[in-house]
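**Q** dropping the sequence and predicted coords here.
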Amino acid sequence: MKRRHIYPLLLLSASISFAGCKNTEQDTTDPLYIAANNPADVPTVPPVPITNKIQVALLLDTSNSMDGLIEQAKSRLWNIVNTLTTLKYSGQTPDIQIALYEYGNDGLAQQSNYIRQVAPLTTDLDLISEKLFALRTNGGSEYCGAVIQDATRQLTWGNDEKDMKLVYIAGNEGFNQGGVNYKEAIRDALVKDIFVNTIFCGNAQEGISLLWKDGADFAKGKFFNINSNEAVQYINTPYDDKISECNVRMNSTYVNYGAQGQVKKQMQVQQDANAESISTANYTERAVSKSKEVYKNDSWDLVDKVKEDKEAVKKLKKEELPKELQNKTEAQIKAYVEQKAAERKAIQHEIATLAKKRQEYINAEAKKNKSGADLGDAITASIQTLAKQKGYSVEK
């Protein structure tokens, strides 16, 4: 608005300065003339895109008694991802990053407090799935304060006030074990605006007496208790098979490139198989996640890469392309990638339509058969509550 007020003044000043000149014609291409006579034509500054993040660190106890917890995590990963994809900030979808830690495993080094960072904060959801399915239980000595401290200090947390940063720690031993005071670790997390949520694997009263609720209360997070030995209850729907068929077709739209391209494409297929090994419903949840904007593979998929960099094809060497494209011209490769992008977009739209009907069916059935909360239910409930506190909206 200020520019529209000042330009007429400048134009008036310019007219006075040159009043004595014989040629008093005004240049109609002059920005000052345009601003004064056609204010609607003045270029506007485009809005700065929102680049905030939702970051989630999962800290899982992998001691001997926690096989059920790991199974629930495998079963609920894609459900958690799909919950995160419903969150919007000012109508836009934030980047979603997930990290994974294991703790309480005697197979890990004592000097590291029996803790291992399995995966850093990453948008590579297939990597998280692969690492999760590789976890094995053993031992242990569970130091909650130490693993919270490691996650707080080691991970690259966002520093934008719009970022939502969440830690979920799940286990079943005393919350105050080990040499790191859990309140000091949580205090450090709060300084970084990280919400720590605790999930006790056992009955609620025991979780309270073992200080898991105290940890959540001190962290301004949520306390939950779950039966980690109870199998996840799935609701099969009339839409699962069709979504699964769409997933197979969608996989054919990925065009691998680079040194890791073929390996990553195989990993994608393997994580499909891992999800299916849990249940048909879990496989369907993964397919829905893959249809979302947050499922990004620009590090190995040429379709995603071209979205980020229009000149990506030109920059690639022949040997970085899949064999079927190595003898094609640049124009032919671009046309091929555009075709695959169009196919994927259509399939994603088809899955989105089916997924909405599927969720409506699940919601209706869940009301009829209420069961105890599992790991996914606990995380989903807290995500939605905390998201509203941070100014996010939840899409239905």
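**A** Okay, I see it. Numbers count the residues shown, from 1 in each chain.
**Q** can we go C-alpha only for contacts and neighbour counts from here?
**A** Will do.
**Q** not counting its neighbours along the chain, what's nearest the residue nearest to the spatial centre of the chain?
**A** For the chain, Ile96 is the residue whose C-alpha lies nearest the centre (Cα atoms, centre = their mean; 2.1 Å). Residue nearest to Ile96 in three dimensions, not counting chain neighbours: Ile54, with 4.9 Å by Cα to Cα, 6 or more residues apart in numbering.
**Q** next up, a structure to set beside the first:
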Amino acid sequence: MKNLKHLLGITLFTIAAGTVYGCNIKVKEKEDMAFLTTKVSEKPAKQYVKIALLLDTSNSMDGLINQAKAQLWDIVNEFTHARCGTSSRPSLQIALYEYGNDDLASREGYIRQVIGFSSDLDEISEKLFSLTTNGGEEYCGQVIQTSLKQLDWGKNADDLKMIFIAGNEPFTQGKLNYKDAAHNAKEKDVIVNTIFCGNYEQGIHTDWKSGAMLTGGEYMAIDHNRQVVHIETPYDDVIIKLNTQLNGTYISYGGLGAAKVAAQREQDSKAYGMNKSVAVKRSVSKSSRLYKNSQWDLVDAVEDDEFEIEELEVEALPKELQGKTEEEIKAYVAVKKKEREKIQKQIQELNAKREAYIAKNQKEETGELENALLSAIKNQAAKKNYRWD
């Protein structure tokens, strides 16, 4: 009877653990018995997709930076539909490094962390637009190692952790051997994908393919100076108009509020300045679950269990809510929330029609960097049982 109870206990634990492990639902044939003694509560409840972009910002890389600015929103919009196995949807975090720029400190290997892992899409966009190019030494192994050391990659085996490094000089430059960096990446369960900006065969001969294969990543070569193809649709102007209405549903609070509202509109303007289609893609991102601003917006903040409106100081509220009762404030937030959800739904519905229009009328690929990133992301996500719906 004792043996039967013990076996039953292990079976129930295995079922529970399989439910908690959202993305890796395949059960190993041989389990380490030590695993069975681990508490289920120690497993992180939320899964993350963590992407570090390591961009060469030397003189020849203006085209690469422009593609990154234009196609950030394609990546975000792709992950809006991602799911971990059959359960939760992952949170997306993006980090950004620049390397190979004379303006950067030589003692740091001409490397700079532009932004650590962040889900603040406006700030990520702002940092991308802040990049400028200048000649310099390009140390691929060192920038990979720096990102592995500085960033919090976490230890959840279900997280999808990827580095994308793009450049056009030999992968072997610098004192730190890229093979050592790749070994360290594997230890952290981080996949290194390499994007050579130039001829495919030249990238192979300069070890960019080798740099990817060591971690099971993908090697890609792109024409970084190629103009991104944008297809205008009959739905673009309506989506951009709805985006302006969407901005009106944000209720800023606290010390960050006013500056973040300004930043939101500034990034709208910069996206539109690149191309109307980029502004549309950003608008679609803003209508998705991944665009959250609970640190400065009351509508998003009230969704957090730990946030309490009544704990805010009067001075932290926008002027239109100062002097209002708690009930009046909550009612105002509820109205804005309902308004936002309606606008977001309209944008999503129009975007579905927009994507169908593009698929029908598209005669060539939309963007070199976009295609490289999304292809690798989909392939590597599938290996961890991520799916799209």
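**A** Noted; the coordinates are in hand. Note that the structure is a prediction, hence the values are computed from the model and not measured.
**Q** overlay them and tell me the TM-score.
**A** After superposition, the two chains reach a TM-score (TM-score structural alignment, normalised by the length of structure 2) of 0.87; 349 aligned residues with a Cα RMSD of 1.7 Å.
**Q** circling back: what strand or helix carries the corresponding residue of structure 2 for the residue nearest to Ile96 of structure 1?
**A** Here Ile54 of structure 1 is matched to Val49 in structure 2, going by TM-score structural alignment. Element membership of Val49 of structure 2, judged by DSSP states H and E, is strand 48-56.
**Q** compared with structure 1, how much does that strand deviate?
**A** Using mean Cα distance after the TM-score superposition for structure 1, strand 48-56 of structure 2 ends up 0.4 Å from its aligned counterpart in structure 1, as a mean over the superposed pairs.
**Q** which other residues reach that strand?
**A** Strand 48-56 of structure 2 is touched from outside by 64-65, 90-101, 117, 138, 143-144, 147, 153, 158-168, with contacts defined as Cα atoms under 8 Å, 6 or more residues apart in numbering.
**Q** also stretch 279-298 of structure 1?
**A** Under Cα under 8 Å, 6+ apart, the answer for stretch 279-298 of structure 1 is 75-76, 78-79, 81-82, 85, 93, 95-96, 123-125, 234-236, 240, 243-244, 247, 272-273, 275-276, 304-306, 308, 347-349, 351-352, 355.
**Q** please repeat the previous calculation with a cut-off of 7 Å.
**A** Residues outside stretch 279-298 of structure 1 that contact it (Cα atoms under 7 Å, 6 or more residues apart in numbering): 75, 78-79, 81-82, 95-96, 123-125, 234, 236, 240, 243-244, 247, 272, 275-276, 304-305, 348, 351, 355.
**Q** quick one: the residue nearest to Ile96 of structure 1 from Gln97 of structure 1, how far?
**A** 6 Å (Cα to Cα, to the nearest Å).
**Q** counterpart of Gln348 of structure 1 in structure 2?
**A** For Gln348 of structure 1, the residue aligned by TM-score structural alignment is Gln344.
**Q** hang on, that match in a helix?
**A** Yes: the assignment for Gln344 of structure 2 is a helix, going by DSSP: H, G, I helix; E, B strand; the rest coil.
**Q** so who does it touch?
**A** Gln344 of structure 2 neighbours (Cα under 7 Å, 6+ apart): Ser287.
**Q** tell me how far stretch 276-294 of structure 1 lies from the chain's centre.
**A** 14 Å (Cα atoms, centre = their mean, to the nearest Å).
**Q** what span of structure 2 is it aligned with?
**A** By TM-score structural alignment, stretch 276-294 of structure 1 lines up with residues 272-290 in structure 2.
**Q** contacting residues for the alignment partner in structure 2 of the residue nearest to the centre of structure 1?
**A** Under the alignment (TM-score structural alignment), Ile96 of structure 1 maps onto Leu92 of structure 2. By Cα under 7 Å, 6+ apart, the contact set of Leu92 of structure 2 is Tyr48, Val49, Lys50, Ser119.
**Q** try it again at 10 Å.
**A** 47-51, 75-76, 79-80, 82, 117-121, 160, 290-291 (Cα atoms under 10 Å, 6 or more residues apart in numbering).
**Q** now the buried members of those.
**A** Buried subset of those (neighbour count, 16 or more other Cα atoms under 10 Å): 47-51, 75-76, 79-80, 82, 117, 119-121, 160, 290-291.
**Q** restricted to helices, list those residues.
**A** Ile75, Val76, Phe79, Leu121 (DSSP state H).
**Q** compile these into TSV and extend it with columns for distance to Thr325 of structure 2.
**A** Listed next are these as TSV, based on distance: Cα to Cα, whole Å:
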residue	distance to Thr325 of structure 2
Ile75	42
Val76	38
Phe79	39
Leu121	33
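**Q** most widely separated two among the residues you listed?
**A** Phe79 and Leu121 (13.0 Å; Cα to Cα).
**Q** in helices only, show me the contacts of strand 48-56 of structure 2.
**A** Using DSSP H, these in helices are Leu64, Ile65, Val143, Ile144, Ser147.
**Q** of those residues - the most surrounded one?
**A** Val143 (29 neighbours; other Cα atoms under 10 Å).
**Q** ok, now which ones touch that one?
**A** Contacts of Val143 of structure 2 (Cα under 10 Å, 6+ apart): 54-56, 97-100, 108-113, 149, 165, 174, 176, 178, 181.
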